[in-house]
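>>> Structure for the following, please:
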Amino acid sequence: MASNGSEPVIGLTTYLEPSSFAVWETEAALLHRVYLDGVVRAGGIPVLLPPVSGAHDRLLSVVDGLVLVGGADVEPARYGQVPHETTYTRPDRDAFEFGLLDRALATGLPVLGVCRGMEVLNVALGGTLTQHLPDATGDLAHQPARATFGTTTITLAEGSLAASILGGETEGRCYHHQAVAALGDGLRAVGWAEDGTVEAVELPGPGFALGVQWHPEQDIDDVRLFAALVAAAKERREKGA
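You can find the predicted model right below:
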């Protein structure tokens, strides 16, 4: 059990990237602030989890919920493919996040996967990815241009966890060139873009394990997904799990 305070502690994974700030040119652990603002607005306390440790159980023992954030592509060897020319990876981050997710699912820790995070969830459970979505769809709707988000209308399955949070349809800010191909074991596809791209997956059952392909942190006025994660984390903590 992580904390006895009223606000659940939510761990968020981070990037290790070459960075420039103040007078420094160095590698840094980074995360877009909007993720942190989303957790705070939802009533949680955000904690950054950099990919520099293999102590997954110890790390998860101090948080009540986990967000696997967006970022680089998952290493294709993890799902039996060779890299597409557009695929870029961060193997150290893969090792860290797959380890965290394995322990989170084993212990029932609430998990929200965002974009890459949804892809990690799918691959971790034996699924595969379409490495370059424009090859399948013929357009750039899901990633219009460098550093430019698209807008996608997502239809959510009736009775799903995602629909219970967001209703039957929602608008998402998207920035992804990959997508779910074959679903991982036990996962259910529960959200689709108009072109059929899978935009949400979840593990059915009493726990909270939900992945969305879009970026909910980009709409700071709508923190329903973060609020649902925080609520699940608080409920689990209060039960003494």
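>>> Please count neighbours and contacts with C-alpha atoms only from this point.
Fine.
>>> which of the residues in the longest helix anywhere in the chain are buried?
When the chain is parsed with DSSP state H, its longest helix is helix 91-107. For helix 91-107, burial by neighbour count (16 or more other CA atoms under 10 Å) applies to R93, D94, A95, F96, E97, F98, G99, L100, L101, A104, L105.
>>> From what I see, the fifth one and L60 are in contact.
Right, the one you point to is E97. No: the pair E97 / L60 is not scored as a contact, 11.6 Å apart, by CA atoms under 8 Å.
>>> Quickly list what's touching both of the two.
Common neighbours of E97 and L60 (criterion: CA atoms under 8 Å, 6 or more residues apart in numbering): none identified.
>>> What ranges does the protein have for its helices?
33-41, 56-60, 91-107, 116-124, 133-137, 161-166, 224-238.
>>> out of the ones you listed, deepest packed?
Burial of the helices of the chain is given as mean neighbour count (mean count of other CA atoms under 10 Å); helix 116-124 ranks first at a mean of 26.
>>> From the contact counts, what lies against that helix?
Counting contacts by 3 or more CA pairs under 8 Å, 6 or more residues apart in numbering; DSSP states H and E, helix 116-124 packs against strand 65-68, helix 91-107, strand 111-114, strand 179-180, strand 209-212.
>>> Burial check on D195, number of neighbours?
11 (other CA atoms under 10 Å).
>>> now it, nearest residue through space, not along the chain?
Closest residue in space to D195, ignoring its immediate chain neighbours: T137 at 7.4 Å, by CA to CA, 6 or more residues apart in numbering.
>>> G196: which of the helices of the chain is closest?
When the helices of the chain are compared by CA to CA, helix 133-137 sits nearest G196, at 9.2 Å.
>>> Contacts made by that closest one with the rest, please.
For helix 133-137, using CA under 8 Å, 6+ apart, the contacting residues are L140, H177, Q178, A179, D195.
>>> Can you tell me which of those residues has the most neighbours?
Going by other CA under 10 Å, Q178 tops the contacts of helix 133-137 with 25 neighbours.
>>> wait, that residue sits on T128?
No: between Q178 and T128 no contact is recorded; they are 10.4 Å apart, counting by CA under 8 Å.
>>> Could you please give me the overlap between the contact lists of those two?
With CA under 8 Å, 6+ apart, Q178 and T128 have no common neighbours.
>>> Also this sequence, please, to line up against the first:
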Amino acid sequence: MQVMATSADGKILQDINSNICHMQKSPRYVKTHTVNIEKNSRLFSICGKKKIAVNSFHHQSVLECGKNFRPCAFSADGIIEAMENKKHSFAIGVQWHPETLFSSNKCENNIFTAFITEAEKARRFKNV
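From the prediction side, this is the model:
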């Protein structure tokens, strides 16, 4: 997500100072804090929930998303936990690691399913 932001001229906070632990010591599959997803976002339409529990392995965060991106999920301390592009149908970055949670979590499964669906649409469009 930080790469997406910096490539769009966004800004990064180098070291998070918060009472929420964003660099968990627990195994990757353990959820350690919640994220609030904005209802008018693509991520909300994918996950179908306003609040989800996530894992957390980062000391940096996006401070400003940059050109054509907007924040779409936040932790309770105000850290941007997800962002999405305003113009592209599927350009979403998340701060947590859905790849380690997907086997038992509908939201994470839906993120990967939506990504695959959009990739298939793009491939079909290019082959037309």
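>>> Got a TM-score for the pair?
Their TM-score after superposition, calculated using TM-score structural alignment, normalised by the length of structure 2, is reported as 0.84; 121 aligned residues with a CA RMSD of 1.9 Å.
>>> Quick check: the residue nearest to D195 of structure 1 vs A179 of structure 1, distance?
11 Å (CA to CA, to the nearest Å).
>>> how far away is the residue nearest to D195 of structure 1 from H177 of structure 1?
10 Å.
>>> Let me see the contact set for the aligned residue in structure 1 for L13 of structure 2.
Alignment note (TM-score structural alignment): L13 of structure 2 maps to T130 of structure 1. By CA under 8 Å, 6+ apart, the residues touching T130 of structure 1 are Q178, A179, V180, A181.
>>> Check L210 of structure 1 too.
By CA under 8 Å, 6+ apart, the residues touching L210 of structure 1 are V111, L112, G113, M118, L161, A162, A200, V201, E202, L203.
>>> leaving aside the residues next to it on the chain, what's closest to it?
Distances taken as CA to CA, 6+ apart put E202 closest to L210 of structure 1, at 4.4 Å, once the chain neighbours are dropped.
>>> Pretty sure that neighbour sits against G191.
No: in this structure, E202 of structure 1 is not within contact of G191 by CA under 8 Å, at 9.5 Å.
>>> Name the residues contacting each of these two.
Taking CA under 8 Å, 6+ apart as the criterion, E202 of structure 1 and G191 both touch A162.
>>> before we move on, the earlier item: show me what the residue nearest to L210 of structure 1 aligns to in structure 2.
Checking TM-score structural alignment: E202 of structure 1 goes with E84.
>>> My guess is that match contacts A91. True?
Yes: contact criterion CA under 8 Å: E84 of structure 2 and A91 qualify, at 5.6 Å.
>>> Who has more neighbours out of the two?
E84 (25 against 15).
>>> In contact with that one, which residues are there?
By CA under 8 Å, 6+ apart, E84 of structure 2 lies in contact with R42, L43, F69, R70, P71, C72, F90, A91, I92, G93.
>>> so what's the aligned residue in structure 1 for the fifth one closest to, chain neighbours aside?
With TM-score structural alignment as the criterion, P71 of structure 2 lines up with A189 in structure 1. Of all residues beyond its chain neighbours, the one nearest A189 of structure 1 is V201 (4.4 Å), with distances taken as CA to CA, 6+ apart.
>>> now do E27 of structure 1
P18 (4.2 Å).
>>> In structure 2, what residue corresponds to H215 of structure 1?
Checking TM-score structural alignment: H215 of structure 1 goes with H97.
>>> Can you give me the separation between the closest residue to A209 of structure 1 other than its chain neighbours and Q131 of structure 1?
Distances taken as CA to CA, 6+ apart put V111 closest to A209 of structure 1, at 4.8 Å, once the chain neighbours are dropped. As judged by CA to CA, V111 of structure 1 and Q131 of structure 1 stand 24 Å apart.
>>> now E119 of structure 1
Plainly put, E119 of structure 1 is 11 Å away from Q131 of structure 1 if you go by CA to CA.
>>> same check, this time on A145 of structure 1
17 Å.
>>> so what's the residue nearest to E27 of structure 1 up against?
E25, T26, E27, A28.
>>> Leaving aside the residues adjacent along the chain, what's closest to G127 of structure 1?
G184 (3.7 Å).
>>> Pull the number of nearby residues for the one you found.
20.
>>> residue contacts, it?
L121, N122, V123, A124, L125, G126, G127, T128.
>>> run the last query once more with 7 Å
N122, V123, L125, G126, G127 (CA atoms under 7 Å, 6 or more residues apart in numbering).
>>> Just name the closest of those to P46 of structure 1, please.
N122 (24.3 Å).
>>> quick one: the nearest residue to I12 of structure 2 once chain neighbours are set aside and F115 of structure 2, what's the gap?
Leaving aside its chain neighbours, I12 of structure 2 sits nearest to V62 (4.6 Å; criterion: CA to CA, 6+ apart). Look at V62 of structure 2 and F115 of structure 2: by CA to CA, they are 22 Å apart.
>>> before we move on, the earlier item: mind giving me a markdown table with the contacts of P18 of structure 1 and columns for neighbour count and distance to I45 of structure 1?
Converted to a markdown table, the contacts of P18 of structure 1 look like this (neighbours: other CA atoms under 10 Å; distance: CA to CA, whole Å):
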| residue | neighbour count | distance to I45 of structure 1 |
| --- | --- | --- |
| E25 | 10 | 29 |
| T26 | 10 | 27 |
| E27 | 12 | 25 |
| A28 | 15 | 21 |
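>>> Nice, that's everything, thank you.
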